[in-house]
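> this is a predicted model, with the sequence first.
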Amino acid sequence: MSDITPELVRHLASLSRIDLHDEEVTSLTSELGQIVESIAKVQEVATDDVVATSHPIPLQNVSRPDEVGETLTQEQALSNAPDSADGRFRVPAILGGEQ
């Protein structure tokens, strides 16, 4: 049997500033009790020789090494731009009045 009581649920709800009706208190008392009991069962079988894990399958970084490769020249990058000026993309202003 867990130590979760309706008074504890009301107290926690008060601390959380949650207004609970009597039916909700009854329901939460039962649900929280079951959760506490389930955690207790897991703690009974947990042993020191079992390493805690955050994921069941070991993960590794799958990104490739950062290597310098071929890059576009400034002219190539701007070749398909609808508008450019002074070696940069030229776009319509998005702030200010209509143009």
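Ah, there it is.
> going forward, measure contacts between C-alpha atoms and count neighbours the same way
Fine.
> which elements pack onto the lengthiest helix in the chain?
Using DSSP state H, we find that the single longest helix of the chain is helix 22-45. On a contact count with 3 or more CA pairs under 8 Å, 6 or more residues apart in numbering; DSSP states H and E, helix 22-45 meets helix 6-15.
> comparison target below:
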Amino acid sequence: MAIDTRVVARAAHLARLQVDDNESAELCGRLNDILAMVDQLQQADVDGVAPLAHPLEVHQPLREDRVREPDVRDKVLPNAPASEDGCFLVPRVID
């Protein structure tokens, strides 16, 4: 599919862009070059190639999941303005 100035004008209208005639001709050339490159990529033989999530072999190092700070709820709960059954009570913010 070749892109002409009519298609560029329609796309510019839909995108609410102002494109003059000189820019329209230049955009036609650029967009046609992009489409030609996509067509070239479509012709690549990819049979037997496994899909990749990432082009590089990158692994995320994971740290050991362990508790680093002690549970201090029993120490700070008496300082709370209101508590019930070991939980902090806060004012209702959503009606």
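Nice, I can see it. Since the model is a prediction, treat every value here as computed from it, not as a measurement.
> what's the TM-score here?
After superposition, the two chains reach a TM-score (TM-score structural alignment, normalised by the length of structure 2) of 0.64; 74 aligned residues with a CA RMSD of 2.3 Å.
> thinking again about what came up before, list the buried residues for the longest helix of structure 1?
Neighbour counts over helix 22-45 of structure 1 (16 or more other CA atoms under 10 Å) mark 25, 28, 29, 32, 33 as buried.
> list just the nearest of these to residue 74 of structure 1.
Nearest to residue 74 of structure 1 out of these is residue 32 (CA to CA; 63.1 Å).
> wait, what's in contact with the closest one?
When contacts are counted by CA atoms under 8 Å, 6 or more residues apart in numbering, residue 32 of structure 1 touches residue 4.
> roughly how far does it sit from residue 4 of structure 1?
Counting by CA to CA, to the nearest Å, the gap from residue 32 of structure 1 to residue 4 of structure 1 is 7 Å.
> immediately after the longest helix of structure 1, which helix or strand?
As assigned by DSSP states H and E, the chain's next helix or strand after helix 22-45 of structure 1 is helix 74-78.
> could you pull out the buried residues of that next one?
So for helix 74-78 of structure 1, counting by 16+ other CA under 10 Å, buried means residue 78.
> mind checking what helix or strand follows that helix in sequence?
strand 84-85.
> re earlier: could you give the angle of the longest helix of structure 1 to helix 6-15?
100 degrees (axes from the mean of the first three to the mean of the last three CA atoms, to 10 degrees).
> what is the corresponding segment of structure 2 for helix 22-45 of structure 1?
Aligned by TM-score structural alignment, helix 22-45 of structure 1 corresponds to residues 21-44 of structure 2.
> now the matching stretch: how far from the chain's centre is it?
Centroid displacement of stretch 21-44 of structure 2 relative to its chain, using CA atoms, centre = their mean, to the nearest Å, is 25 Å.
> can you check stretch 53-66 of structure 2 too?
So, by CA atoms, centre = their mean, the centroid of stretch 53-66 of structure 2 is 19 Å from its chain's centroid.
> next: stretch 47-65 of structure 1.
Mean-position distance between stretch 47-65 of structure 1 and its chain equals 18 Å (CA atoms, centre = their mean).
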